[in-house]
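1. A predicted structure for the sequence below; I have some questions about it.
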Amino acid sequence: MSDFEPAVTAFLLLKTNRAWLELSVPERVAAFQENVLPAVKDKAQDVRWRYYDTEFYTARVTDIWVWEARSHEAFQLAIEALRETPFWDHYFEIVEILVGVENGYAKHYDSDILAANNA
């Protein structure tokens, strides 16, 4: 996936619900592997995601999932699949979904990207 060029990036801001917190860590892993991964697996060819824990910095949002998709449709299909699992509103409250296009302004105006690239 090194040539993965996302058309859209989405930030899912999540808050854990009591149903998730009442599970032991092994039960959480099993719930994720049994309920979430199979639902999005066949939709995941054109999406990738990463997880960030934030509960130790804020009480409103406990986790952020960053999704990148090759198309808006690929992102939509993954989210539709995710909505059919207990993840959605049972284990986690979806606080907000923020969707953007990286360097969209530069692409639109055919200008240079104005960002630090120190890596």
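-> Sure, I can see it.
2. Only C-alpha atoms from now on, for both contacts and neighbour counts.
-> OK.
3. Regarding the protein, what is its longest helix?
-> Scanning the chain for the longest helix, with DSSP state H as the assignment, gives helix 72-83.
4. That one packs against which elements?
-> Other elements packing on helix 72-83 under the criterion 3 or more Cα pairs under 8 Å, 6 or more residues apart in numbering; DSSP states H and E are helix 37-41, strand 47-53, strand 63-69.
5. In addition, the following structure is provided for comparison:
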Amino acid sequence: MSAASQYDLATNPMTVFWLIKTTPEWLQLPPHGDGGRFAFGKGVLNPILAKYPGARMAFFDCEAFTADCTDVMIWTVTDLEHYNGVVNDLRETKFWSSFFTIEKIIPAIENEYAKHYKADLLGAA
């Protein structure tokens, strides 16, 4: 992999980990029904995610295993403009600070250390 492609997000995506916590306001919503948690996801979050295909998100529950956060959102970013768009749009909704607090954002590039030194990738088969 050339140095240019090493930092080309289209061929070498950035991964961004969000450690988030639910708020009491979120937990007071019923899971189902109009005005519920799943309705918020479908009506508010899904349209934002659909607008920005260069920032794909996976959602993991972890409240049973740590007190640091209740969930982890893992973003695969192939377009920084799309990622920035997601963040800006989410900040305009109740997701940001009302329903969840963003505890930590950790951007990362997979195996960047090995790529920088042109060494065998760690964990590669």
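-> Looks like it came in fine. For clarity, every value in this text was computed on a predicted model and none was experimentally measured.
6. Quick check: which of the helices and strands packed on helix 72-83 of the first structure is buried the most?
-> When these are scored by mean count of other Cα atoms under 10 Å, the highest mean neighbour count falls to strand 63-69 (a mean of 21).
7. mean shift between that strand and the second structure?
-> Overlaying the second structure shows strand 63-69 of the first structure at a mean distance of 0.5 Å from the equivalent residues (mean Cα distance after the TM-score superposition for the first structure).
8. Which position in the first structure pairs with residue 27 of the second structure?
-> With TM-score structural alignment as the matching criterion, the partner of residue 27 of the second structure in the first structure is residue 21.
9. any idea how far its match lies from residue 101 of the first structure?
-> Using Cα to Cα, to the nearest Å, we find residue 21 of the first structure at a distance of 33 Å from residue 101 of the first structure.
10. for residue 94 of the first structure, same thing?
-> Distance, residue 94 of the first structure to residue 101 of the first structure, by Cα to Cα: 21 Å.
11. ok, now residue 17 of the first structure?
-> Per Cα to Cα, residue 17 of the first structure is found 30 Å from residue 101 of the first structure.
12. picking up where we left off before, comparing residue 94 and residue 101 of the first structure, which residue is more hemmed in?
-> residue 94 (18 against 13; other Cα atoms under 10 Å).
13. my read: the more buried one touches residue 60, true?
-> No: in this structure, residue 94 of the first structure sits apart from residue 60 without contact. The criterion is Cα atoms under 8 Å, and the distance is 10.9 Å.
14. where do the contact lists of these two overlap?
-> Between them, residue 94 of the first structure and residue 60 share these contacting residues under Cα atoms under 8 Å, 6 or more residues apart in numbering: residue 15.
15. what does the longest helix of the first structure correspond to over in the second structure?
-> Aligned using TM-score structural alignment, helix 72-83 of the first structure spans residues 80-91 in the second structure.
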